[in-house]
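# Need the 3D shape of this:
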Amino acid sequence: MPKPIVAIPADIKEIEGALWHATPNQYARAALDVAAAMPIIVPAFEDGNDIDTLLDRVDGVLISGAASNVHPSRYGRQATDADGLFDLARDATSLELIRRSIDRGIPLLAICRGIQELNVALGGTLASEIQEAEGMWDHRKPEGDRDVMYSIRQPVFVREGSCIAAYLGTAGEIQVNSLHRQAIARTAPALQVEATAADGTIEAVSVIGAKNFAVGVQWHPEYWAATDRPSRHLFEAFGEAVRTYAAQKDQARPSYDRATG
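You can find the predicted model right below:
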């Protein structure tokens, strides 16, 4: 059976005066090497994307992290300079991709900016510069090279009996990395909190009543997916859900269509 296909929405980057649709390599490699799926990058447009046509052709959706933040107008707040950087095309693409994936029961894994987009897409809000609030940790990336920035250094507490616990193969305390200054404020009604940091920061959620794998994490399992056990288990579980969905979709096609490809 061919590899299933996982869609990753792009970020808009300006390079030498030209606009590029791009995604960090670490997400594509984790999808390919650990989830055993073929990643494709979805162009980010503020309008014109035909999300259902795309979803007809893929077997899973991976919403990556990014340097930009969801624009506050998406969750009913006035934007300030402190809220940026923004990527309006990414917002328009990812939010609709999330909603339609959930509606259609297509496996969905949302990471960092992705969990924030998942929350906003379903009616939640975000908090900015969370490290400035009393009693909150500094969740921003540490100084250093990329291995240092993505170092596994923070405990989170996974709820017993949660979807995330089943996917990770463990509940209770696990160690993760942390590279964010925004986080979920008001949780969307359709989301279940699955893991938190000791300061109360929401670190993982699942979609209540989802037809398929539909979870988000605030940390970055993709960076260490090849070597860190919880990170690998999460991507393997996502890959298994994607393969199962692809097989079911293939079986639902008419027999003559399967025979001819």
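
# drop to CA atoms for contacts and neighbour counts, all remaining ones
Noted.

# Next, the buried residues of the longest helix anywhere in the chain.
Ordering each helix of the chain by length in residues (DSSP state H) puts helix 229-252 first. For helix 229-252, the neighbour count (16 or more other C-alpha atoms under 10 Å) marks 230-246 as buried.

# cool, stretch 59-77 as well?
Buried residues in stretch 59-77 (16+ other C-alpha under 10 Å): 59-66, 68-72, 74-75.

# repeat for stretch 134-145
137-141.

# how about the helices of the stretch 151-261 of the chain, start to end?
Remark: helices assigned in the stretch 151-261 of the chain by DSSP state H, counting those that start in this stretch are 163-168, 229-252, 255-260.

# who wins for proximity to residue 30 among those helices?
When those are compared by C-alpha to C-alpha, helix 229-252 sits nearest residue 30, at 7.3 Å.

# And the contacts of the closest one?
Residues from elsewhere that reach helix 229-252, judged by C-alpha atoms under 8 Å, 6 or more residues apart in numbering: 3-4, 6, 30-31, 34-37, 59-60, 106-109, 164, 167-169, 174, 212-213, 221-222, 224-226, 258.

# Only whichever of these are buried, select them in ChimeraX.
In ChimeraX syntax, the buried subset of the contacts of helix 229-252 is picked out as below (16+ other C-alpha under 10 Å):
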select :4,6,30,31,34,35,36,37,59,60,106,107,108,109,164,167,168,174,212,213,221,222,224,225,226
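
# show me where the protein has strands.
Applying DSSP state E to the chain gives strands spanning 5-9, 11-15, 18-22, 38-42, 60-63, 108-111, 126-127, 154-158, 172-176, 183-184, 191-197, 202-207, 214-217.

# what about the residue nearest to residue 74 when sequence neighbours are not counted, how many neighbours?
Closest residue in space to residue 74, ignoring its immediate chain neighbours: residue 120 at 7.0 Å, by C-alpha to C-alpha, 6 or more residues apart in numbering. Burial of residue 120 is recorded as 24 neighbouring residues (other C-alpha atoms under 10 Å).

# To compare against the first, here's the next sequence to fold:
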Amino acid sequence: MPRPIIAIPADFREFDSVTWQAVQQQYIRAAVKAAEVTALIVPALEDGNDIDAILDRVDGLLVSGSASNVHPSLYGKEARESDGPFDTARDATALPLIRRAIDRAIPMLAICRGIQELNVALGGTLASEIHEQPGTWDHRRPQNVDRDTMYSIRQSVFVKEGSCIAGVIGPGEVRVNSLHRQAIAETAPRLQVEAVAEDGTIEAVSVIDAKAFAVGVQWHPEYWAETDSPSRKLFAAFGDAVRDYAASKEQHSATPRHHEAV
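A predicted model of the protein is given here:
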């Protein structure tokens, strides 16, 4: 059986005065190496994407992190310049993909910006500059360091007993690499909190009524997916769910249709 295919929504970015559709290599590598799937990039468009046509052709959805933030207007708040940068084309692409993937029982893994998009897509809100809130740690990425140091595994999160993620990486304390300025404020009604940081920041969620793997994490399992055991297990579980979906789709398409005699 050929490797199943997943969709990854792109960022709409500008480099040297030219606009590009871009996804960071670390997400694609983790998908290919750790989840063992084929990755296709979905262009970020304000309009023009046929969401169901895209999902008809894939077996999973990976919603990656990004340097941009979800636009506050999508969760009922006014946008401040400090809340940016924004990528409204990414918003217009990823949020509908998330909703329809859940509706169609297509496996999904959402990371960093992705977990925030997942929360907003299902009716939740976000908190900005969380390091300014009393009792909240500074979760921002360290400055003036190389990328391996930036994404080093140095923070504890606590995975809830009996949660979806506990079934993959085990319950209790897990060391991760969580880098973010924003976080979930009000959790969407359809989401279950799966893991929190020591300061109470929500670090992982799952979709309560999902009929397939549908998990979001605030940390970055993609960066060390080939060497860190919890990161690898999370991507492997996503890959297994994608393969199960692809197999069921193949079986359904191969089932002969019986027509009643006229």
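
# if we can go back for a sec, quick one: which of the helices of the stretch 151-261 of the first structure is nearest residue 24 of the first structure?
If we rank these by C-alpha to C-alpha, the stretch that ends up nearest is helix 229-252, at 16.4 Å.

# returning to what we had before: give the equivalent position in the second structure for the residue nearest to residue 74 of the first structure.
In the second structure, residue 120 of the first structure lines up with residue 120, judged by TM-score structural alignment.

# Would you agree its match is in contact with residue 75?
Yes - taking C-alpha atoms under 8 Å as the definition, residue 120 of the second structure is a contact partner of residue 75 at 6.2 Å.

# Could you measure from the residue nearest in space to the middle of the second structure over to residue 117 of the second structure?
In the second structure, the centroid-proximal residue (C-alpha atoms, centre = their mean) is residue 110; its distance is 1.0 Å. Taking C-alpha to C-alpha, to the nearest Å as the measure, residue 110 of the second structure falls 8 Å from residue 117 of the second structure.

# Repeat that for residue 28 of the second structure.
In terms of C-alpha to C-alpha, residue 28 of the second structure sits 19 Å off from residue 117 of the second structure.

# The two: which is more packed in?
When residue 28 of the second structure is set against residue 117 and neighbours are counted by other C-alpha under 10 Å, the residue ahead is residue 117, at 31 against 21.

# and the gap between the residue nearest to residue 224 of the first structure when sequence neighbours are not counted and residue 1 of the first structure?
When the adjacent residues along the chain are set aside, residue 224 of the first structure lies closest to residue 231, with 6.3 Å between them (C-alpha to C-alpha, 6+ apart). With distances taken as C-alpha to C-alpha, residue 231 of the first structure is found 26 Å from residue 1 of the first structure.

# What of residue 151 of the first structure?
Taking C-alpha to C-alpha as the measure, residue 151 of the first structure falls 36 Å from residue 1 of the first structure.

# Counting neighbours, go ahead and name the busier of those two.
A count of neighbours by other C-alpha under 10 Å puts residue 151 above the other of residue 151 of the first structure and residue 1, at 20 against 6.

# what's near enough to touch the more buried one?
176-178.

# Next, the contact list for the nearest residue to residue 118 of the second structure once chain neighbours are set aside, please.
Of all residues not flanking residue 118 of the second structure in the chain, residue 98 sits nearest, at 6.6 Å (C-alpha to C-alpha, 6+ apart). Shown in contact with residue 98 of the second structure (C-alpha under 8 Å, 6+ apart): 61, 108, 118, 121.

# In a markdown table: those, plus distance to residue 24 of the second structure.
Formatted as a markdown table, the contacts of residue 98 of the second structure follow (distance: C-alpha to C-alpha, whole Å):
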| residue | distance to residue 24 of the second structure |
| --- | --- |
| 61 | 15 |
| 108 | 18 |
| 118 | 19 |
| 121 | 22 |
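
# Out of those, which comes closest to residue 132 of the second structure?
Nearest to residue 132 of the second structure out of the contacts of residue 98 of the second structure is residue 118 (C-alpha to C-alpha; 23.7 Å).

# what's near enough to touch that closest one?
95, 98, 110, 216.

# returning to what we had before: of all the helices of the stretch 151-261 of the first structure, which one comes closest to residue 200 of the first structure?
Across the helices of the stretch 151-261 of the first structure, closest to residue 200 of the first structure is helix 163-168 (C-alpha to C-alpha), at 17.2 Å.

# For that closest one, name the packing helices and strands.
If contacts are counted by 3 or more C-alpha pairs under 8 Å, 6 or more residues apart in numbering; DSSP states H and E, helix 163-168 of the first structure sits against strand 191-197, strand 202-207, helix 229-252.

# Show me the one of the ones you listed that comes nearest residue 102 of the first structure.
Among these, strand 202-207 sits nearest to residue 102 of the first structure (C-alpha to C-alpha), with 8.2 Å.

# what angle separates the closest one from strand 172-176?
With axes from the mean of the first three to the mean of the last three C-alpha atoms, to 10 degrees defining the directions, strand 202-207 of the first structure sits at 110 degrees from strand 172-176.

# Report the mean deviation for strand 202-207 of the first structure after fitting onto the second structure.
Here the mean offset of strand 202-207 of the first structure against the second structure after fitting is 0.2 Å, by mean C-alpha distance after the TM-score superposition for the first structure.

# okay, and the common contacts of residue 110 and residue 117 of the second structure?
With C-alpha under 8 Å, 6+ apart as the test, residue 110 of the second structure and residue 117 reach no residue in common.

# which one of the helices and strands packed on helix 163-168 of the first structure lies closest to residue 44 of the first structure?
Closest to residue 44 of the first structure of these, according to C-alpha to C-alpha: helix 229-252, at 22.5 Å.

# chain center to that closest one: distance?
Using C-alpha atoms, centre = their mean, to the nearest Å, the mean C-alpha position of helix 229-252 of the first structure is found 15 Å from that of the whole chain.

# Quick check: closest non-adjacent residue to residue 40 of the first structure.
Nearest residue to residue 40 of the first structure, sequence neighbours excluded (C-alpha to C-alpha, 6+ apart): residue 7, at 5.1 Å.

# Helices of the stretch 1-150 of the first structure, start to end?
Counting by DSSP H, counting those that start in this stretch, the helices of the stretch 1-150 of the first structure are 25-33, 51-55, 88-104, 113-121, 146-149.
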